[in-house]
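Q: The sequence isn't on hand, but the structure is:
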């Protein structure tokens, strides 16, 4: 009788009688020579295998990946992330697949990856993604993404692809860093995602998620008019409570502020008070929009200042919510406290401002 297959063995037993499952890092990459080593070095101690699918590099990415201990294969890029992801998953052929990109790396949670070797692949594991970005200051945004997949699962979607499944999802204590939104990285891939999103929308014009992602892409590159058009379309099409909704709302309010469309922003925010009641990012963006309006229209400032103060107080009451997709670290704590302290100082409450700054300096 034949023994279990060496690559995938769903019910294989080791000598101690415990099920053993193989875990493989799966990466698609092109021209990532500067980053691929960081990713592979961070993950290698915790997995059984690493597969890098090169999609047409003209630099040393394949050689560096191989030197770092990864299996390397090649794929002809066809403007379809799912096609590339699925080709890589086919080649990886493990029981568990950890799907990451070259501009990501493991920060913490290696032990949870090791423990997958003893866990049947009958659920999807989500990881915490920590996005580094810059808006004049270094910031950190949080997201939870399904990146630990049972071996049989595959992706759908030309861009911002999603694994297709009906399995239960389980949050795992795995933290992944991501710095692809830093300015120099953004410029290197400017226009790429937008072209793919527009192509995807040609065949799926009623897909709210694609319109949301197009709005994000336009906003990142400071095309706020185009972002607003996409966010408005996504809002009109949104089928219900989506995990990305509070992020859309906060981004849309920021864009409307940049466009000086304060009244439209306030009207939209009014409709979201219940839906985003537990999002500090929503109230932070609302306070920011109201402050910008007060600066532009000084005669309205006395009436707006209490609303601005209430918005940032609400941020502090809610606190940090890293579990919400797109949540920016600090908007439920020190960033909101800083803005609120400025309002307190400007309205003759210097002692309260000092106490607030001290409170959150100590908390930090």
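A: Thanks, I have the structure now. Nothing here was measured: the structure is a model prediction, and the numbers come from that model.

Q: rest of the way, CA atoms for contacts and neighbours
A: Fine.

Q: which element is the residue nearest in space to the middle of the chain on?
A: Central residue of the chain (CA atoms, centre = their mean): residue 143, 4.2 Å from the mean position. In the assignment (DSSP states H and E), residue 143 maps to strand 138-150.

Q: just checking, what packs against the helix or strand just after that strand?
A: Where DSSP H and E defines the elements, the next helix or strand beyond strand 138-150 is strand 155-156. When contacts are defined as 3 or more CA pairs under 8 Å, 6 or more residues apart in numbering; DSSP states H and E, strand 155-156 packs onto helix 81-92, strand 162-163.

Q: Comparison target below:
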């Protein structure tokens, strides 16, 4: 049987580390933790789980610290997690099946919680199960440096590192430093744009979304997310005509992505409202977009926000129909959203009943 090690880098994670370590009990053979300067109970908690502990001074370079941790692992395979993540589904037998039969990087499904006016969740597949002698590159939002294929495996993880937490100051400093070395890297510009968006600096976000979009080849796995997030920022920053050009040019490329049609529904609504005389001909696209999002559903392999292919799209359709006087259809789609226990839909049903 292949040996599997959990490999982590941590600093001051006393509030979350035990949740992570407890979740992998019975699934990993040993635990390797590199600490970058904790002054709380992090190391004490790690010792209770018999972790192999190492120290590495923080140097503003995530890949270097991550690679140091990997160098201390004796596993045939390494599972890489952060302290703010924990396993919610999957077992050792499933991991063994993957490790025994694949020459690949294992992608695990991560559900991230965040607050955007309401509690929300995003799902994505991320490369975290890696064979020995595979390492990382990048100061921040580090990526696995390997040509091995990426294959989904049966492991699901929850993540709350960005839930009501602001890491933008640290992240922007590292990202902007990295961009100086790689000024045409679309991924770095994309991550930078997202950090500016989080702090409501839509002007700088727009600058980096535009750069990322211009440098993309179209084959990147995160390409659809750049498009969608760029459109959200355009609705905050302005330049709706540019947004319309993006919407009309991207449907043929990412038409299997529910988040794309969901943001299109919002975009068309904002566009028509901005100049009714000029854009009224696009009014039917609001309905069409949400219907397409529901038709696709939530089976996308992209990073997708929960609800864009189900309850959120159904609720927005309900609002559309209610405001256009079609109470029968409004009731129908509010009921559809209510099936997911979606509170806004419950409230509207109570009002129109």
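A: Nice, I can see it. Just so you know, these numbers come straight off a predicted model, no measurement behind them.

Q: thought residue 248 of the first structure was touching residue 212?
A: Yes. If you go by CA atoms under 8 Å, residue 248 of the first structure and residue 212 touch, sitting 6.8 Å apart.

Q: out of those two, which sits in the more crowded spot?
A: Using other CA atoms under 10 Å as the criterion, residue 248 of the first structure and residue 212 rank with residue 212 on top: 28 against 23.

Q: Aligned counterpart of the more buried one in the second structure, please.
A: With TM-score structural alignment as the criterion, residue 212 of the first structure lines up with residue 190 in the second structure.

Q: Check whether that match really touches residue 215, as I assumed.
A: No. Using CA under 8 Å, residue 190 of the second structure is not in contact with residue 215; the gap is 10.2 Å.

Q: Run through the residues that contact the alignment partner in the second structure of residue 76 of the first structure.
A: Using TM-score structural alignment, the equivalent of residue 76 of the first structure in the second structure is residue 57. Neighbour list for residue 57 of the second structure: 36-37 [criterion: CA atoms under 8 Å, 6 or more residues apart in numbering].

Q: residue ranges of the strands in the stretch 101-250 of the first structure, please?
A: For the stretch 101-250 of the first structure, the strands defined by DSSP state E, counting those that start in this stretch cover 104-108, 124-134, 138-150, 155-156, 162-163, 169-181.

Q: rewinding a little: tell me which of the helices and strands packed on strand 155-156 of the first structure sits most buried.
A: Of these, the one with the most neighbours on average (mean count of other CA atoms under 10 Å) is helix 81-92, at a mean of 20.

Q: got a list of contacts for that helix?
A: For helix 81-92 of the first structure, the surrounding residues in contact (CA under 8 Å, 6+ apart) are 24, 26-28, 50-53, 55, 75, 77, 97, 151, 154-161.

Q: gap between that helix and the chain center?
A: Centre-to-centre, helix 81-92 of the first structure and its host chain are 21 Å apart (CA atoms, centre = their mean, to the nearest Å).

Q: post-alignment, that helix versus the second structure, mean distance?
A: Taken over the aligned residues, the distance from helix 81-92 of the first structure to the second structure averages 0.6 Å (mean CA distance after the TM-score superposition for the first structure).

Q: In contact with the match of residue 212 of the first structure, which residues?
A: Contacts of residue 190 of the second structure by CA under 8 Å, 6+ apart are 208-209, 212, 226.

Q: Can you tell me what sits against the longest helix seen in the second structure?
A: In the second structure, taking DSSP state H as the definition, the longest helix is helix 258-274. If you take CA under 8 Å, 6+ apart as the criterion, helix 258-274 of the second structure is touched by 224, 227-228, 231-232, 235, 240, 247, 254-255, 278-280, 282-283, 285-290, 292-294, 296-298, 300, 304-305, 308-309, 313.

Q: Return the subset of those lying in helices.
A: Those of the contacts of helix 258-274 of the second structure lying in helices (DSSP H): 224, 227-228, 231-232, 235, 240, 247, 254, 278-279, 285-290, 292-294, 296, 313.
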